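Peer 1: predicted model and sequence follow; I will ask about them next.
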Amino acid sequence: MVTQEVASVAPAEESASPSRRILGLHLRGGLLWYLLSVAAVLLMALARIVREPRFFFWDDTQLGAFGQWYGLGTRILAGDLTILAPGAWQGGNYLAEGQWGIWNPVVWVIAVFTHVFDGATATVTVVKLLFLVLLCTGAYLLAREYGAAPWWAAVAGFTATAGGQTIFMDAPSWVTGLQNVALFALTWWALKRHVDRGRSPVPFFALSYVLIAFGYVFGAIELAVLLIVVLVEKIIRRSRAEIVRVLVLGAFAGFATVFVYLPGLLTSPVTVRSGSAILNDQFLNMDVGDLLTSPIATGTSSVRGYWGDLVPVPLQYVTWLLPVFILIATGWRRSLRELAIPLAVLVITTAFVIGPSVLGPLRYPARMMPYVVLCVAVVFAVVATNGWNSRPSRRRVLIAVGATIAAGWLSWAAQPSSWLWVCIGVLVQSAAIVVVGYAGARGGRDVGMRAAAWTLVASLLVLVPQIYRYPSSPLGNFNVPSSVTAMHDVGSDMDDGIFTVGDVYSLQQHPDAYDESLLANLWYLTKKDAASVYTVLPFTTYAAELCVDIRGKTCPEALDALFEDREHPLADDMALNTVVVIKGDGLEDRPKAPEGWTVTDSEYVWVLHRDEPVDRAGGVARASEGTSVTVLDRDDTSVRFTVDEVAASGGQVIFSRLAWPGYTVDGAELGDPARDFLLTVDVTAEDVGKVVTVTFRPPGWGIELTSVILAGLLAVAWTIVFGVVRRRGQRAGGDRQPETM
């Protein structure tokens, strides 16, 4: 199949002379070209780090991912892999949040790794470099699997890592996006080698589970698209054995998806993600005009986002190689049959990117651009393998340069103020096309390999103006500390139950303010319960009561909301012991200490401390008049108590927990949530003397457990059955196709 086609266009390896060996590795060998691709990726990353040392420690990585990893690592090292943290309030439903990766062994390793070094910037940079290398590896292997020569697969590996969405959004900030596309590339490779070449299904089971368990829905969507496309292709070809393989792999992925995503889906009715509207507010999606500028590494477009209507970086950048397809057009005919699946995935993914910006709970379709880049990289490598067997004509080179100039003109038209850097980009890329087309392909039997080597070098060089002009992500740098110890020490004088009031984002204006307060998931570094952590699933009524956003910013009125109910202060119901008030608009005056509290002054904040700290959130906050209970024991997911007294008309027991879907009560009944968000249990006079147990399990827990068990059983059973059948086939003389590296 693939290997036979590659052999017809790639030079024979045994013809090389000894001078063409480096460290004992053949220049045409896959390993050397793979290492060159990885080296190019690391060189690109190093250049960005030199330009901006915090390039990979930016925005949501500062406020979300690092603290999340550290908090999970703290729990793992303590032997506690909980699914719920009542004291984190709307940020504490970890399975519904999804992206915590509670069931993901790769995330576990990362989480523990964050406890090894004190420098958050260095730790995060190492993690992200590893995933860039994994993305490069996946693209390289996938290109080889589709028939690309090692040298062109090396180009694909580098190209897959250099797209605008990956470089300016996912790698610096939205790390789950980077993790997803890297695992998707590897999963696709594992799927193809099993379905088409009858190799072991174990890599697919392992890689697809890790991909899905990251909890980032775009990777799961792409995997579903891939499986459907492959299934359709096999049905068209009427390949029964391959159809069965796809169905088995698809069933495994489906069961794993139910296990990971069903909790969030069933929890969404109480969150702000409960909408089902389909609309286009043009926020982080692209149009055809944006895609026409995608060959220009220094070009910007009109993508709307947090920055406004004009994106200040080349977010739409795919690759400078798009016009180079003109030089290898003769390879299309030999490649189309083999590339049917990558091209179909490319078309469908592009349709998502330019489609509505909101599809129910799904937002920001620009996040699917890395998959577009991956498909383009693989397609280019295969077409180049089959089409670059001679020096391109001068006419083709001129047309490719002309296409680059046209894309540059469109980039200038999108943002005329960027004309200088667009011109520089066009000049550099045009020169690169000429060099690759002429100097890199002077003829001879090694023409393709030489052209690929020049292309890999040129792919680095065309990024030099981009790296210089656009040194960082357009998302925010919150100037948070890098020292884990320093952030941990912020909570040293605070008791569990921390809540911040005010504009937490104002801390970034004075970096030394982080000595007095933190924000978002950085509170996890204190190892204290904090209500002001990051969430992607705000609890609707809770967020409205405290006017709190996803990262812990509140309106000034939140301070009054905590204490205005003198009989039952919300601060008591939430088991708060520390309230950090950030000085700013609406919070200019020193707050008065409520009864039982003390206020301390600092330069940037006031801190309210409870004089007699209460137990951590999660227990019984109070009971209605005439009702009393005794708590027997409690943990993050359950509370057990005895009913001592109940008024004749009945009573209520209110907990310092959010009323997430999934709670059950044995011995009493769930009631309507107090304040519309506090877990409440109704008791009657007949319940006096009873032991009542309140337990949290994710909604749909039985279905979820059944799904993961079925996934595991299916993986084991199929691996055994397939292995037995394969060995029988080998004994009968079948399955002798060589592996591709």
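Peer 2: Yes, it's here.
Peer 1: okay, CA-based contacts and neighbour counts for the rest of this
Peer 2: Noted.
Peer 1: ok, and the closest non-adjacent residue to Asp281?
Peer 2: Spatially, and ignoring its direct neighbours in sequence, Asp281 is nearest to Ser357 (6.2 Å; CA to CA, 6 or more residues apart in numbering).
Peer 1: surely the one you found and Gln282 touch.
Peer 2: Yes: counting by CA atoms under 8 Å, Ser357 does reach Gln282; the two are 5.9 Å apart.
Peer 1: re earlier: how much space separates the residue nearest to Asp281 from Ala366?
Peer 2: Distance, Ser357 to Ala366, using CA to CA, to the nearest Å: 9 Å.
Peer 1: need the residues touching each of these two.
Peer 2: Shared contacts of Ser357 and Ala366 (CA atoms under 8 Å, 6 or more residues apart in numbering): 284-285.
Peer 1: name the element Leu46 belongs to?
Peer 2: helix 30-51 (DSSP states H and E).
Peer 1: tell me what that helix is packed against?
Peer 2: strand 25-26, helix 120-145, helix 150-161, helix 447-461, helix 464-469 (3 or more CA pairs under 8 Å, 6 or more residues apart in numbering; DSSP states H and E).
Peer 1: please redo it, this time with the cut-off set to 7 Å
Peer 2: Packing partners of helix 30-51 (3 or more CA pairs under 7 Å, 6 or more residues apart in numbering; DSSP states H and E): helix 150-161.
Peer 1: take this one as well and set it beside the first:
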Amino acid sequence: MTRVLVAGPAENAELREPDVARSAGRVSAPLITCLLVAVLAQLPVLRPGWFYYADDSATQVLPMWYHLGQQVRNGIWPPVLDPDLLMGGNVAAETLFGVWSPFNALVWVGVSLAGDVGIAGIVVRTFALVAVALGCYLLCREYGAARWSASALATALPLTGSLLHFDAAKWPAALLAFVWVPLVWLTARRMVRGRTNAFWVFVLGALAVTAGNPYALLGVCVVLAALLVEAGLQRRWAGVRRLVLVSAAIGAVVPLVYLPLVRTAHTTWRTTSGGVHDSGALAPHLDDLLNLSMPTYVPAIPGVGVPAVYFCWFAVPLAFWCDWSVVRRRWRELAGPLTIAVVYLLVALGPSEVWMFRWPLRVVHYGYLALAVVLAVVLAAGLRFDRLRARAAATVAFLLLAVHFSAVRSPGSVALGRAVLIAALIGLLIAAALAVYRARGTGPLLVVLQVGTALTFCAQCLWFIGGGADLQYYFPSSPKQMRENYAERYEGRVLQIADTALNDRVPGDGSREMWRDMVMGNAFLLSDVDSVGSYTGIGFRAFTDVLCLGYDGSSCPAAYDALWRPPAGADVRLADLLLLDTVAVQHEIVPRPVVPEGWHLAERNSRISVMRRDEPASAGTGHLSWASPHLRAVSDVSDGPGTEVVDVHRTGGGAGRLVFARIAWPGYTAKWNGSEIPAHAGPAGLLEVALPAGRPGPGRLELVWTPPGMRLGLAAAAGGALLAAGVGIQQVAGRRREPAGAPR
């Protein structure tokens, strides 16, 4: 008979520990895990320092966090609209920044108080990655995993390829949204078991939804559905009822966040009409996911160049030594993570775009969260040493295949050498893990696993960070430096006609020099420059088409000519309608721009020309830029982003028009002397109000903007909160009625 060794000599040591030791371990294990993740999260900054300040993080997210933090500090919350941004001013419809989340508001304020948003971004990422690790640890423990196995997987999860190289490095708003998913999962499962009040599940679920990232919303939906399956299989019918009601309450928050986008999308680039497309963009394949334990494996996805599908080094090699019978014995309890893992496997391997969801690589770490839970539970059941040769052969075969696939995906002697080196390291670490487990138990095994995670991550930082295809911008991350460089040079409202892609054509260090004169996306928000161009994921088509503006504010040569002629439906130049004071033109686009009448050349160097208006376009706080000849604006005051009051004096009795340097986003209402009148998109997509005919004399126009569907969204969210509170109260009352010692 074959002898089976399932556990080392220290198995179930926790059960024999004194109460004091167990209590200390309950705190020390997650604390040490979080500290280790916090330290490892700093390694990418060492090579190079801009890892967390590149691509969309630098041009979109961090500058906007800084700007939104300033608005919150000025008493504007939620900051749903900024009319001065024009392109990216409809923050509510963007959804990305989660304007309804009080947690996000705290992050913005913190970033706005920092002297360097790049450093602030590192701090935010560190706390977020630590929170992911803590959530994963607690979730693994909730499913019965040992402290050591929960710690090993919780350390590995924040360092996975898709989470680190994409959400953490490029899209920190998505990282903040992912933080809530394991916490929602944890509290919802505890609620099903009667250990947590339903209202706390709603609170965490609402924070996940209001984070504004649709992938977090999808994650919450998948988690709650999987828990319904899990609870139903265990016949926890009271928990099922609570879960259904709380899920409905969380769902009631969704209209508040996403209705503005749905009701605005018809005017923008972004469509909500549905459809399935498979361009292959950021879409992994099955053979990619099979290499999830190879730190040097780079998937054949255009533009990636990093181990984007990597999970953790020991997941597959150590799986050959695990006792997987625990899954068979506890399949009902593990139905939740198993369901989630399968769902996200299908999503990751599905089309590259389904409805509003695109780039399947963005959901890989959601599936890895479920995989971490399952693996932590399986590891906690102990390692097996029967059929020693077969297990060793399977481990060696995996490492050899991983080397082969790594070399195939990244041809060349350098890639092959790295793959061989890292495979040898993993082989030694697995051998060491098995040896110390058999001799000393789980404590030394955890040390080997954590050391292996640190070593493989150091190798990844050395080989893949700083030399890839990340877009690096050289403008300062210090608001003080940005103000010193731009604030006095670019006065009033500024339009920059430039193209980020052209910087790549500048030889030598020319691309570094280019950012002395211009920045892209939202970066001007760090300098207090009122820039028309900004970073937007939606874009107002009627406006962006006239100036051929791209998502990051890039433009084309035709934009300069468009400025100096009236757009369709207008009698004055577009530059006047926009209330522009300064125009900066990149010479790569327009080599020698002609200075128009009423303007002068303020600056010219080898890279740009800067034109400035002879007289300021507007001295007030309002945005009125043109009125019919028989209408004279007596005053124009805007005391908030979504409100404006214009006192008008008529010199004639006919109908008239007013045009504002505001984008005509859906949601505007206009009242003339208390009566509602039409407000619609006029020239170049700017807001136009048609005044009815009337007698000469004074009149008042009041403009108000609210996000479309906001009243419905607020009512639905309030109803969801009341429903969750009712479920929570019923849960407390029911617990009090239970006889002592009754099972929950």
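Peer 2: Okay, I see it. On a predicted model such as this, the values are computed, not experimentally measured, just so you know.
Peer 1: what sits against the residue nearest in space to the middle of structure 2?
Peer 2: In structure 2, the centroid-proximal residue (CA atoms, centre = their mean) is Ala174; its distance is 2.0 Å. By CA atoms under 7 Å, 6 or more residues apart in numbering, the contact list for Ala174 of structure 2 reads 167, 213.
Peer 1: distance of it from Ile340 of structure 2?
Peer 2: The spacing between Ala174 of structure 2 and Ile340 of structure 2, counted by CA to CA, is 19 Å.
Peer 1: number of residues surrounding the aligned residue in structure 2 for Val225 of structure 1?
Peer 2: The pairwise alignment with structure 2 assigns Val225 of structure 1 to Val222, based on TM-score structural alignment. As a burial measure, Val222 of structure 2 scores 21 neighbours (other CA atoms under 10 Å).
Peer 1: now do the strands in the stretch 501-650 of structure 2.
Peer 2: Using DSSP state E, counting those that start in this stretch, the strands of the stretch 501-650 of structure 2 run over 530-531, 582-586, 599-604, 608-613, 624-627, 631-640, 643-650.
Peer 1: which SSE is immediately downstream of the last one?
Peer 2: For strand 643-650 of structure 2, the following helix or strand on the C-terminal side (DSSP H and E) is strand 656-663.
Peer 1: that following strand aligns to what range in structure 1?
Peer 2: The aligned range for strand 656-663 of structure 2 is 651-658, by TM-score structural alignment.
Peer 1: for the nearest residue to Arg125 of structure 2 once chain neighbours are set aside, give its distance to Ile119 of structure 2.
Peer 2: Spatial nearest neighbour of Arg125 of structure 2, excluding adjacent residues (CA to CA, 6+ apart): Ala168 at 6.3 Å. According to CA to CA, Ala168 of structure 2 stands 14 Å off from Ile119 of structure 2.
Peer 1: over to Gly521 of structure 2?
Peer 2: Using CA to CA, Gly521 of structure 2 is found at 19 Å from Ile119 of structure 2.
Peer 1: who has more neighbours, those two?
Peer 2: Neighbours were counted for Gly521 of structure 2 and for Ile119 using other CA under 10 Å; Gly521 has more, 25 against 19.
Peer 1: residues touching Ser57 of structure 2, list them.
Peer 2: Shown in contact with Ser57 of structure 2 (CA under 7 Å, 6+ apart): 169-172.
Peer 1: in structure 1, what residue corresponds to it?
Peer 2: Aligning on TM-score structural alignment places Ser57 of structure 2 opposite Thr61 in structure 1.
Peer 1: structure 2: matching residues for stretch 419-426 of structure 1?
Peer 2: Mapped onto structure 2 using TM-score structural alignment, stretch 419-426 of structure 1 covers residues 416-423.
Peer 1: err, stretch 99-116 of structure 1, not the other one
Peer 2: The aligned range for stretch 99-116 of structure 1 in structure 2 is 96-113, by TM-score structural alignment.
Peer 1: what residue in structure 1 is paired with the residue nearest to Arg125 of structure 2?
Peer 2: Ala168 of structure 2 maps onto Ala171 in structure 1, by TM-score structural alignment.
Peer 1: perfect, that will be all.
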